[in-house]
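Trainee: have a look; sequence and predicted model below, questions after that.
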Amino acid sequence: MTDNSTSIELEDGRRIGYAEFGDPAGKPCLFVHGYASSRWMAGWALPADALARSAVRIIAVDRPHYGLSSPHPDAGFLQWAADGSALAEHLGLRRVSVIGVSMGAGPALALTVQRPDLVSGTTILSGMPPIDAHERWTPASRGDALYWWLARHAPRVLQKLCEFSSSMLARAADGEADTLITRMERALPVPDRQAFRSLLDDDARRVAFVSDTREASRQGGSSTAGDLQQYLRPWGFEPANVRSAVRLWHGIDDPKVPVESARRWADRLPHCEARYVPGGHFAPFLHVEDILREL
């Protein structure tokens, strides 16, 4: 797969990285990746042939501190929305759709709230909802539950753990692709393992996954630790402020974001069409053709 990545400089001197996939003349869509990922997620999660059939142009953006994007001193969702808006202006885009994956949900909806003149519609896949200050957040995955507990009670320990995890992933991404993919599969519950395997069913997507892992860990573990801490803080806007149409796809057996939380979140979004499908955190990507057609 050709590396079509680049970056632009923002007014404050930071840079924002992105890559394009799909039909260059197609309908533009900003793709906002999730936790421990990068712009390259779009290269393995969205099949090239499906993008071509749907005539969709994906602009996949590195969130702050991931890949080619600089850290952001404020790191809030509304601040990221200003970056996304600047990128759209740089590319001459007047109307775009937005896809937010997992922890990309907050930034995607922030852009939707701030720029209703730009965003024509928003799709959230396995989205992370707002966490209230006193909410007992307990995902089914024990590993995830530990990371969230550390984010609340021991942020310095979390930082060290994320740095270690990032260094291990970077080392694995520089090794054999099959070894990395097998290692990732073993860490997944059965429904997600099967979906993950089907998503990496050709060489191009496997190459993109390795690139995604490498870029996700390019700047160390501060990005992943920051993601968890950001979701424990107020978003800067309420779900009720999202006045544009939102399509939400979520797996009913998602071990990372319990479907009950997704249902409560969907009820708070004024114009939300929610679809709950069999499977785990990767389940929505098994319905890519439908998702792209809705764009």
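Mentor: Structure received. All values derive from a computational prediction rather than experimental measurement. Residues are numbered from 1 along each chain as shown.

Trainee: contacts and neighbour counts: CA atoms only from here.
Mentor: OK.

Trainee: so the residue nearest to residue 256 when sequence neighbours are not counted, which state does it fall into?
Mentor: Distances taken as Cα to Cα, 6 or more residues apart in numbering place residue 139 nearest to residue 256, at 5.2 Å, with adjacent residues excluded. In terms of secondary structure, residue 139 is coil; the call rests on DSSP: H, G, I helix; E, B strand; the rest coil.

Trainee: give me every residue that touches residue 139.
Mentor: Going by Cα atoms under 8 Å, 6 or more residues apart in numbering, residue 139 touches 145, 255, 256, 257, 258.

Trainee: state the distance from it to residue 259.
Mentor: Distance, residue 139 to residue 259, using Cα to Cα, to the nearest Å: 10 Å.

Trainee: do residue 19 as well
Mentor: 31 Å.

Trainee: what do you get for residue 58?
Mentor: 27 Å.

Trainee: helix or strand right after the host helix or strand of residue 157?
Mentor: Here residue 157 sits within helix 155-173, counting by DSSP states H and E. Next in sequence after helix 155-173, counting helices and strands by DSSP H and E, comes helix 177-186.

Trainee: quick one: distance of that following helix to the chain centre.
Mentor: Chain-centre distance of helix 177-186: 20 Å, with Cα atoms, centre = their mean, to the nearest Å.

Trainee: alongside the first one, take a look at this:
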Amino acid sequence: MTVISLKSAPVREGLTLPYAEAGYPGGTPVVFVHGLADSWWSFEPLLRRLPPSLHGYAPTQRGHGDADRPADGYTPEDFAADLVAFLDAVDIDRALLVGASTGGVPARIVAGSHPDRISGLVLIGAPGTLTDKPTVTGLRESVQGLTDPVPRAFIEEFMSAMLARPVARGLIETMIDESLKLPAYVWKETLRGLLEADLPVTLAGILVPTLVIWGDQDDFLPRGDQQTILDAIHGARLLTYEDVGHVVHWEQPERVVTDIAAFAETIEHPGAPDRSH
């Protein structure tokens, strides 16, 4: 297993982001971007399985986990700006971005706005849009009613809806504890920022190689949502994981790492055969 180091990066005045780093110095830089209520821990199953060809970084976003919690600034554009500042802070000239769930939104904003800094984009269970989805409507109503301390039962229900098959109980307990660190206002402001953003617009202008990974038992995002992404990003390719839910990288970490490594190889060596599956 790859050793994971925990570090922190001051990205701007008053905002320091903890991050996990793993892998070999000469590996392709891969920056993992988590979604609502998660932290770097969401990618622990991937970081400890990284092959020598990859060097991983997983920052915790503002307001989440043990990161600083500004009073405001929770739109996708704010998270995207933090991500660029993170690349600068840890001295990454160019990286492969991997955005999971709603973390795919700031990741693709950066991919579209800073193509000189991004070698490729992987979207894992990322939304094309969040409109007209009953599960999202229900989540919005629940989040609007949250007060501190956020009830553990709410977190447990939120998390159980993401999975189609069992994963390690230790991971689930860790992620519940990480989600409980979010104050109610961070839940509300982050979700409000996502719902008020024009998500299809965030798919425009992306020219970097893009891989879309989606579990066909995802109760949040239907197959049509992924088609929205594929139609918007020229040359984007879809890998469908059968019998897998929303959080693909928790249920199938070995396969996700293998597919990311194969995708990175095609970017580094365009003539190489694509071994992702």
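Mentor: Structure's in. What do you need? Small disclaimer: the values here were computed from a predicted structure and weren't measured.

Trainee: returning to that earlier point: who's more crowded, residue 58 and residue 259 of the first structure?
Mentor: Taking other Cα atoms under 10 Å, residue 58 of the first structure and residue 259 do not tie; residue 58 has more neighbours (27 against 20).

Trainee: identify the residues contacting the more buried one.
Mentor: Residues near residue 58 of the first structure by Cα under 8 Å, 6+ apart: 20, 21, 22, 23, 28, 29, 30, 31, 42.

Trainee: where do the strands sit along the first structure?
Mentor: 5-9, 15-22, 27-32, 56-61, 96-101, 119-125, 246-251, 272-277 (DSSP state E).

Trainee: tabulate the ones you listed (JSON lines), appending distance to residue 169 of the first structure.
Mentor: Output for these, formatted as JSON lines (distance: least, Cα to Cα, whole Å):
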{"stretch": "strand 5-9", "distance to residue 169 of the first structure": "21"}
{"stretch": "strand 15-22", "distance to residue 169 of the first structure": "21"}
{"stretch": "strand 27-32", "distance to residue 169 of the first structure": "21"}
{"stretch": "strand 56-61", "distance to residue 169 of the first structure": "21"}
{"stretch": "strand 96-101", "distance to residue 169 of the first structure": "20"}
{"stretch": "strand 119-125", "distance to residue 169 of the first structure": "24"}
{"stretch": "strand 246-251", "distance to residue 169 of the first structure": "26"}
{"stretch": "strand 272-277", "distance to residue 169 of the first structure": "30"}
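
Trainee: so what's the residue count around the corresponding residue of the first structure for residue 68 of the second structure?
Mentor: Applying TM-score structural alignment, one finds that residue 68 of the second structure aligns to residue 70 in the first structure. Neighbourhood size, residue 70 of the first structure [other Cα under 10 Å]: 19.

Trainee: residue 70 of the first structure reaches residue 13, doesn't it?
Mentor: No: in this structure, residue 70 of the first structure is not within contact of residue 13 by Cα atoms under 8 Å, at 9.1 Å.

Trainee: quick check: longest helix of the second structure.
Mentor: Counting residues, the longest helix found in the second structure (DSSP state H) is helix 253-268.

Trainee: which ones are touching the residue positioned nearest the centre of the second structure?
Mentor: The second structure has residue 100 as the residue nearest its centroid, 2.7 Å off, counting by Cα atoms, centre = their mean. Neighbour list for residue 100 of the second structure: 32, 33, 34, 35, 123, 124, 125, 126, 247 [criterion: Cα under 8 Å, 6+ apart].

Trainee: which of those residues sits closest to residue 169 of the second structure?
Mentor: Among the contacts of residue 100 of the second structure, residue 247 lies closest to residue 169 of the second structure (Cα to Cα), at 14.6 Å.

Trainee: residues near the alignment partner in the first structure of that closest one, how many?
Mentor: Alignment note (TM-score structural alignment): residue 247 of the second structure maps to residue 282 of the first structure. The number of residues packed near residue 282 of the first structure is 23, by other Cα under 10 Å.

Trainee: how about the one 5 residues further on?
Mentor: For residue 287 of the first structure, the count of nearby residues is 12 (other Cα under 10 Å).

Trainee: over to residue 2 of the first structure?
Mentor: Residue 2 of the first structure is flanked by 7 other residues according to other Cα under 10 Å.

Trainee: now swap in the one 3 residues further on and tell me
Mentor: As a burial measure, residue 5 of the first structure scores 17 neighbours (other Cα under 10 Å).

Trainee: so how far is residue 190 of the first structure from it?
Mentor: For residue 5 of the first structure, the distance to residue 190 of the first structure - Cα to Cα - is 33 Å.
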